[in-house]
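*Asks:* Sequence and predicted structure, then a few things I'm wondering about:
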Amino acid sequence: MSTILVTGGTGNLGALVVARLRAAGHEVRALSRHSREHPVDLMDGRGLDAAMAGAEVVVHCASNPRGGDDVAAGHLIGAARRAGTVTNVVSISIVGVDVVPLGYYEVKHAVERMLLESGLGVTILRTTQFHDLVAMITDAVAKVPVVPVPLPKGVRVQPVSVAEVADRMAELAVPTPAGRVPDMGGPEVRTLVELGRAYLEATGRKRRVFALPLAGRAYAGFLRGGNLAPQNAVGKVTFADFLAERA
């Protein structure tokens, strides 16, 4: 069995990946800033060399929508090179990072390029948005004291189960790298407005939702469907399933 390092090992995706890998018998080092066993700050690299020592596979789940993912990736790549034992860096990414000009997406695309040009063995999985993200977006706009709740007009999403993504990431966490693997999308494409309505109803909030037209290049990218992968709708868990499970 391999020694596997998981960044963001206590996060939404990372914790599930850690659990699956440990259940399969691997030695897993779950990294986070608050970990007792492997306290690591990817933003400055503190503790990373010690945690990386002897690791064969790295599963990179850590991310920060506020920025800095490229800085973190630079530290991770440097530590993996210095360790000399890492044969595969498995990284999660997002469908559309190369076609939707959103700042966060552009940084994620830069991270992909950094990994592919690092000289390390690399596996990159792009997925569509998690079900949780749809819920988070709806919760955020529902806090605004506007009735009805505004959600972006015409934006479609293809949410996927984070548990299914964790299954796939654990499958890819092997010593042999696979490069850019096929994208992973959820089972259905729906508008964000439709899903927002379903989420509010499921959580007992009787608020109407209206479609708010926006502007800008990023919005246009979403309207074109750059964030979708209908040809890779391999996920099984629908948004309705997600809501039923939360209930």
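*Replies:* All right, it came through fine.

*Asks:* Every contact and neighbour count from this point should use C-alpha atoms.
*Replies:* Noted.

*Asks:* can you name the farthest residue from the center of this protein?
*Replies:* Val147 (31.3 Å; C-alpha atoms, centre = their mean).

*Asks:* A further structure is provided below for comparison with the first:
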Amino acid sequence: MEVLVTGGTGRLGQRISGPLQEAGHSVKLMSRRGAGPGGVRGDLVTGQDLSTALRGAEVVVHAASDPRGDYWQADVAGTRRLVEAVDRERLRHLVYLSIVGVDRIPFGYYHAKFATEQVLLASGLPVTLLRVTQFHEFVDELLASTRRGPVLPVPMGWRVQPVDTGDVAAHVAQVVGNAPTGGVIEYGGPEDLAVADIARAWAAAREPSAHVVATPIPGKLSAALRDGAALPSSGERGRRTYGEHLQG
């Protein structure tokens, strides 16, 4: 099938093309600049070139997101523009990449992702909402940014299930070939881990001089993460562990 991937230059978008092509699909990677092999230009924020990028698409893998910017404009309003621009007669499946816990964790970006899901569910399009857990590389970045000199403070009691980006990309290709679910499916890493244990493993592999200190964190967000809101309750699991990721 003809597949368009939004967010084609993002962490996941760059990895999706290979598994999709191996499955026999023709792939275009949409980004604002349209850079790289298979790249096409399309801007979800302004709507510029969207219709052109979507021309001929039988499947859309919607992986574009802007967690550090105006996510209400990029994610929510941008998805409305996407819904308006697709060829409804040609589209067979729209797979949206969301996050496990967007319906349970009180965090601004998660609220926007959940609102984006609702836009798609109300669109009448053949959709599958694929919620995944945190990528290994994202966990690395968070830990590196949290370190304060020799101390690496982490929230006490938080639990996550980090997943390999390559595993997610391969699973997306599998989901693309399935019938649209019209709802949510989940995908997570192979291990349910305490954030403090992840931090100790990361420090041992990357920053041996760092001392991990688990600290109680108050508030509703922290309570949700202690209660397992970031853990998938169903769906398939990836194979590559966080420990294997740290080993390279």
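*Replies:* It's in. Keep in mind that what you see is a predicted model, and the values were worked out from it rather than measured.

*Asks:* After superposing, what score do the chains get?
*Replies:* After superposition, the two chains reach a TM-score (TM-score structural alignment, normalised by the length of structure 1) of 0.91; 241 aligned residues with a C-alpha RMSD of 1.7 Å.

*Asks:* Now do the contacts for the residue farthest from the centre of structure 1.
*Replies:* If a contact means C-alpha atoms under 8 Å, 6 or more residues apart in numbering, then Val147 of structure 1 has 207-209 as its contacts.

*Asks:* how about the helices of structure 1, start to end?
*Replies:* Listed in chain order, the helices of structure 1 (DSSP state H) span 14-23, 48-52, 69-83, 103-116, 131-142, 162-172, 192-202, 217-223, 239-246.

*Asks:* Of these, which is nearest Val90 of structure 1?
*Replies:* Nearest of the helices of structure 1 to Val90 of structure 1, taken as C-alpha to C-alpha: helix 162-172 at 7.0 Å.

*Asks:* Contacts for that closest one next, please.
*Replies:* 12-14, 16-17, 20-21, 59, 90, 92, 123, 125, 127, 130-132, 178, 184, 235.

*Asks:* Just the buried ones from the residues you listed, in PyMOL syntax?
*Replies:* With 16 or more other C-alpha atoms under 10 Å as the criterion, this PyMOL line picks the buried residues out of the contacts of helix 162-172 of structure 1:
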select buried, resi 13+14+16+17+20+21+59+90+92+123+125+127+130+131+132+178+184+235
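
*Asks:* on that earlier part again, in JSON lines, list the helices of structure 1 along with distance to Arg29 of structure 1.
*Replies:* What follows is the helices of structure 1, written out as JSON lines (distance: least, C-alpha to C-alpha, whole Å):
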{"stretch": "helix 14-23", "distance to Arg29 of structure 1": "8"}
{"stretch": "helix 48-52", "distance to Arg29 of structure 1": "7"}
{"stretch": "helix 69-83", "distance to Arg29 of structure 1": "14"}
{"stretch": "helix 103-116", "distance to Arg29 of structure 1": "21"}
{"stretch": "helix 131-142", "distance to Arg29 of structure 1": "25"}
{"stretch": "helix 162-172", "distance to Arg29 of structure 1": "14"}
{"stretch": "helix 192-202", "distance to Arg29 of structure 1": "35"}
{"stretch": "helix 217-223", "distance to Arg29 of structure 1": "36"}
{"stretch": "helix 239-246", "distance to Arg29 of structure 1": "29"}
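
*Asks:* And the closest residue to Val160 of structure 1 other than its chain neighbours, how close does it get to Ala233 of structure 1?
*Replies:* Spatially, and ignoring its direct neighbours in sequence, Val160 of structure 1 is nearest to Gly186 (4.0 Å; C-alpha to C-alpha, 6 or more residues apart in numbering). Noted for Gly186 of structure 1: a distance of 5 Å to Ala233 of structure 1, by C-alpha to C-alpha, to the nearest Å.

*Asks:* higher neighbour count, those two?
*Replies:* Neighbours per residue (other C-alpha atoms under 10 Å) separate Gly186 of structure 1 from Ala233, with Gly186 holding more: 28 against 19.

*Asks:* ok, the more buried one - contacts?
*Replies:* So Gly186 of structure 1 contacts 128, 158-161, 233-238 (C-alpha under 8 Å, 6+ apart).
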